[in-house]
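Peer 1: Have a look at this prediction, sequence included:
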Amino acid sequence: MVDPRQECATVRVPMDYGAPGGDRIELAVSRIRTAKAGARRGVLLLIPGGPGGSGINRPSSYVSRLPVELLDRYDLVGFDPRGVGRSTPVSCRLAGDDIAPAHLYPWPAPDGDIAGNVERARRIAETCGRDGGELLRHISTRNEARDIDRIRRALGEERISYWGVSYGTYAGAVYATMFPERTDRVVLDSSGDPNPRRVARGWAANYGVGVEDRFPDFAAWAAARHTEYGLGADATAVRETFLRLAAGLDRQPLPWPGANPPRLTGNVLRSTMLPALYSDADFPRLAGLMRAAMASGPLPSLPAPPEPVQQNTTAVAIGTLCNDVEWPDSVRAHQRDVDRDRLAHPLTAGMPVNIFPCAFWPHPPAERTTRITPRGPSNVLLVNNLRDPSTPHSGALRMRRAFGDRARMVSVDSGGHGAYLANGNACGDRTVTAFLVDGTRPAHDVLCGT
C-alpha cells in the first residue's frame, strides 16, 4: 500500500551520457519527507536490488519499519532505475518459456549437459539485441550511478546518504567511487564481490557457496518439524531428502497445472529453493512443496509476477549484467566448470557457473568496469549476514577489502538475504541505525552474535 505522504515526480536524464544532448529518458522518483524538519540532515536514498528491482514505493514500504530517530533525520527517497517500471521501461519481448522462473537461471540438464542452456542463452541474447531497443544498450551500473547523481541534483542536495541492498550495494559502491565527494553516510547491505573481472559472473558463481552456507538453517528448521513435513529427523537427513527428491524429479517430473513450466522438475525444485532461503519466513513454502512432491501431489500454487513485469525485470537484469563486464563465451570451458561445480556444490547442480546470455551479447561494454578503491571519505558501513544464500559473507569481505579504510564491516550471525531490519539481529540493527542517525561508526569491523 502506498503511504499517502509519498510524493512522486520524474527526473529527465540523458539516455546516453556520452551524448548528453541526445535523447532523454525519465526516472520515476518518490519521497516521504521527514516529519521533523528541524532535525533534518538530508535524504536517505533507498537503492533497490536486482538488477531490475523497482524502488518507487520503497519509502512507503520502509516508513513504518525504520526507527523514529532515523525518520526524523531524513527524507526517504525511492526510485525506479533506468529501464524499470515507472521509469522509461525496456522489454526484450522474450518467449514465455524463456521468462519462466526455472529458466531465469541456467540449470543444466539432469546429466549436467549444458547444450540446452547454450541454445537458450544464444536465443535470449539475439532477441534482446534485436527487440530490446536503444535504451537497453545504455543500461549499466555506471549509468545508474550517474542517474543517482542527477536525482541528488534535482533534490537540491550537496551530498546524499543512501542504503543499498543486494545489487543496490554494487550500484552504491560504484556511486561512491565515481562521486566520492557527493556521499554522506553510505550503508551497503548484503554485498557481492566487486572484482572488476568477475562482476556479475562472480555474483552468480557465489550462489554455490551461499546456498551451502545457508541450507543448514533450513535443514535444521525442517528437522525440528519432522512430524509436520516428514523431510528428515535431523539436518543431514533433510539435505539427503532434498537431493534425492530433486534427482527423482529429474527422472520423473510431476504435473503442475497453472505453473510455468507446468511440471515440477528437479530444476524447478532447485529454482524454488533459492528464494526460499532468503528468509526464514519462506521456509514453510519450500518444505510444503517438498512434502507435496514426495506424496506425488497435489502441488501448491505459487504466486508469479504479471508477464509484463517479468519481461521488464528480465530485460533490465540481462542488460545490466551484460553491459557491465565482458563474459567468456567458451562453451567447453563452461561445461568443465559445471562438471566441477556439480561435485563441489550439489545443491545448486552446476547452475552458478553455467553459461548466461551475456556470453553471446551483441554489444561490447561501452566502458571499463569500475574498480572499487579506498580513495574517498571514510563514510561507508557494510552489513552482511554470515549465511546469506545470494551474497555470501566471503564475497562481502572482498567488498570490504576493496574499500579499505573507507569502510567498516558489520558481520551478523544470522541467515538470509538482507540484514538491516530484515533477517539480521538487534546488534546489527543498532549499529546501522547509530551510523545513519548520528554518524557513529565502529572503530573496527565487528561481529554481531545471536
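Peer 2: Yes, it's here. What you see is a predicted model; the values in this text were computed from it and never measured.

Peer 1: From now on I want contacts and neighbour counts done on CA atoms only, so please keep to that.
Peer 2: OK.

Peer 1: packing partners for the top helix by length along the chain?
Peer 2: For the chain, the helix with the greatest residue count under DSSP state H is helix 201-223. Packed against helix 201-223 by the contact rule (3 or more C-alpha pairs under 8 Å, 6 or more residues apart in numbering; DSSP states H and E) you find helix 235-251, helix 283-294, strand 380-387.

Peer 1: what's the following helix or strand after the second one?
Peer 2: Put plainly, it is helix 283-294. Using DSSP states H and E, the helix or strand that follows helix 283-294 in sequence is helix 307-324.

Peer 1: Distance from that following helix to the middle of the chain?
Peer 2: Centroid displacement of helix 307-324 relative to its chain, using C-alpha atoms, centre = their mean, to the nearest Å, is 12 Å.

Peer 1: Compute the inter-axis angle for the helix or strand following that helix and helix 201-223.
Peer 2: Proceeding C-terminally, helix 307-324 gives way to helix 331-344 as the next helix or strand, assigned by DSSP H and E. For helix 331-344 against helix 201-223, the angle by axes from the mean of the first three to the mean of the last three C-alpha atoms, to 10 degrees is 20 degrees.

Peer 1: any idea how far Ile143 lies from Arg398?
Peer 2: Heads up, residue 143 is Asn, not Ile. Going from Asn143 to Arg398 by C-alpha to C-alpha, to the nearest Å gives 23 Å.

Peer 1: another structure for you, compare them:
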Amino acid sequence: MQRQSQPLLTTPPTYPQRLNLYTRAMPSTKKLLIALVALALLLSGCSPTTATAPFPTASNDTSKLAWTTCHGNFQCATLKVPIDYTDASLGEFDIAVIRYRDPNQHDRIGSLVINPGGPGVSGIEYALNAEYILNPDVLERYDIVGFDPRGIGQSTPIHCLNAAEQDALFASDPKPDNDAEYAQALVDMQSFVDKCLENTANLEHFSTAAAARDMELLRQGLGETKLNYMGFSYGTYLGTLYAQQFPNNVG
C-alpha cells in the first residue's frame, strides 16, 4: 500500500536522548543571561562554539568533498572556504559538513541542506537528528546535509573567553533590575565582545554574508546543479542572502 503524503516536518512526542540540545530544561534567569550573551554575539559578529571532534582533512580542491563514515550511519567531510572572498592571501576556514542518507532512500531528488538558525546553533548536531525531525517522505528522496557555519561548532571557531572568564561571565547577575545592574551588564557584554576581538583573528569575516557564499561552495562540493535548502528562524535569513547572491542556483 502506498503511504499517504505527509507534512515536511514531523514532531514526535519525545525525542531520543541524543537530541539533548533541544530538550534540556533551563532556569528562566539563565535564559535571560543567554539572551544577553546572544545580543553581544550579534553585535560583535561572534557565535558561541562547543567542544569539537576531529573532522576529515579537506582536499585543496573545493569542488569535491572527501566523505568518511562517522556517527554510525552518517558521512562527514570538511569544506575549505576563503577567509575573505576578495583576498585569497588571508587563507581558508574549515567548514564541517555532515550527510545522512536514509537506508530506504529511493527515487533520489538530490541534497537538502538544512540550518537550524541561531545564529550560533550547530547544523551538524541538527542534522544528526534528521530522522527524528524530518518526515520520512523527505528522508527517502533527499540526502540530508548539515553544516556548521564559519565560527560555529566544529568549523573554524571563534575564541572569546577561557574557562575562568566564562565562569565569571555566567556568575554575573543574569537579571538586572536597576540602573546600576543594567550598567554592569553592559560592561560585562562589552568585555565579552572585546575578548572576542582580542582572541580571534579575522573576526570581521565571520559574517552571514560570507556564510551564504560558503553555501555556494557547499553546493558545488555536493555536485548539485541547484541548492535545495530549508532554514529555520535565523536560517531563513541565511537562505535569503544566498538566494540574493546566487538566484540562478536556487532549487
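Peer 2: Received the coordinates, thanks. These numbers were taken from a predicted model, which means no experiment stands behind them.

Peer 1: returning to that earlier point: so the longest helix of the first structure matches what in the second structure?
Peer 2: Counting by TM-score structural alignment, helix 201-223 of the first structure falls onto no part of the second structure.

Peer 1: and that helix with helix 307-324, angle?
Peer 2: Going by the same axes, to 10 degrees, helix 201-223 of the first structure makes 130 degrees with helix 307-324.

Peer 1: Deepest in the core, which of the helices and strands packed on helix 201-223 of the first structure is it.
Peer 2: strand 380-387 (a mean of 28; mean count of other C-alpha atoms under 10 Å).

Peer 1: Trace the helix or strand just after that one over to the second structure and give me the residue numbers.
Peer 2: The first helix or strand that comes after strand 380-387 of the first structure along the chain, using DSSP H and E, is helix 393-403. Aligned by TM-score structural alignment, helix 393-403 of the first structure falls on no residue of the second structure.

Peer 1: Against which helices or strands is helix 393-403 of the first structure packed?
Peer 2: Using 3+ C-alpha pairs under 8 Å, 6+ apart: helix 393-403 of the first structure touches strand 380-387, strand 407-415.

Peer 1: Quick one: work out the angle between the shortest one and helix 201-223.
Peer 2: If I follow you right, that is strand 380-387 of the first structure. Going by the same axes, to 10 degrees, strand 380-387 of the first structure makes 50 degrees with helix 201-223.

Peer 1: cool, and the last one?
Peer 2: With the same axes, to 10 degrees defining the directions, strand 407-415 of the first structure sits at 30 degrees from helix 201-223.

Peer 1: Thought His138 was touching Met15 of the first structure, still the case?
Peer 2: Yes: Met15 of the first structure lies in contact with His138 (C-alpha atoms under 8 Å); the separation is 6.6 Å.

Peer 1: tell me which element the corresponding residue of the first structure for Gln184 of the second structure falls in.
Peer 2: The alignment partner of Gln184 of the second structure in the first structure, by TM-score structural alignment, is Gly116. Taking DSSP H and E as the criterion, Gly116 of the first structure maps to helix 115-131.

Peer 1: how much distance is there from the following helix or strand past that helix to the middle of the chain?
Peer 2: Per DSSP H and E, the first helix or strand lying C-terminal to helix 115-131 of the first structure is helix 133-136. On the basis of C-alpha atoms, centre = their mean, helix 133-136 of the first structure sits 22 Å off its chain's mean C-alpha point.

Peer 1: returning to what we had before: now distance to Val63 of the first structure too, for the helices and strands packed on helix 393-403 of the first structure, in JSON lines please.
Peer 2: Below are those laid out as JSON lines (distance: least, C-alpha to C-alpha, whole Å):
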{"stretch": "strand 380-387", "distance to Val63 of the first structure": "20"}
{"stretch": "strand 407-415", "distance to Val63 of the first structure": "23"}
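
Peer 1: Phe218 of the first structure is nearest to which of those strands?
Peer 2: strand 407-415 (9.5 Å; C-alpha to C-alpha).

Peer 1: How about Leu33 of the second structure, nearest residue that isn't a chain neighbour?
Peer 2: Closest residue in space to Leu33 of the second structure, ignoring its immediate chain neighbours: Pro174 at 4.7 Å, by C-alpha to C-alpha, 6 or more residues apart in numbering.

Peer 1: Report how many residues lie close to the one you found.
Peer 2: Neighbourhood size, Pro174 of the second structure [other C-alpha atoms under 10 Å]: 20.

Peer 1: wait, it sits on Thr29?
Peer 2: Yes: applying C-alpha under 8 Å as the test, Pro174 of the second structure and Thr29 come out as touching, 5.9 Å apart.

Peer 1: re earlier: rebuild the helices and strands packed on helix 201-223 of the first structure as a markdown table, extending it with distance to Gly53 of the first structure.
Peer 2: Converted to a markdown table, these look like this (distance: least, C-alpha to C-alpha, whole Å):
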| stretch | distance to Gly53 of the first structure |
| --- | --- |
| helix 235-251 | 29 |
| helix 283-294 | 22 |
| strand 380-387 | 20 |
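
Peer 1: nearest to Leu343 of the first structure, of the ones you listed?
Peer 2: helix 235-251 (12.5 Å).

Peer 1: which residues in the second structure does that closest one match up with?
Peer 2: Helix 235-251 of the first structure maps onto no residues of the second structure, going by TM-score structural alignment.

Peer 1: Next SSE downstream of that helix?
Peer 2: Proceeding N to C from helix 235-251 of the first structure, the next assigned helix or strand is strand 254-255, under DSSP H and E.

Peer 1: Show me what that following strand is packed against.
Peer 2: Using 3+ C-alpha pairs under 8 Å, 6+ apart, the elements in contact with strand 254-255 of the first structure are strand 263-264.

Peer 1: so the strand it packs on corresponds to what in the second structure?
Peer 2: So strand 263-264 of the first structure is aligned with nothing, judged by TM-score structural alignment.

Peer 1: and that strand, what does it pack onto?
Peer 2: strand 254-255.

Peer 1: same thing but 10 Å
Peer 2: Counting contacts by 3 or more C-alpha pairs under 10 Å, 6 or more residues apart in numbering; DSSP states H and E, strand 263-264 of the first structure packs against helix 235-251, strand 254-255.
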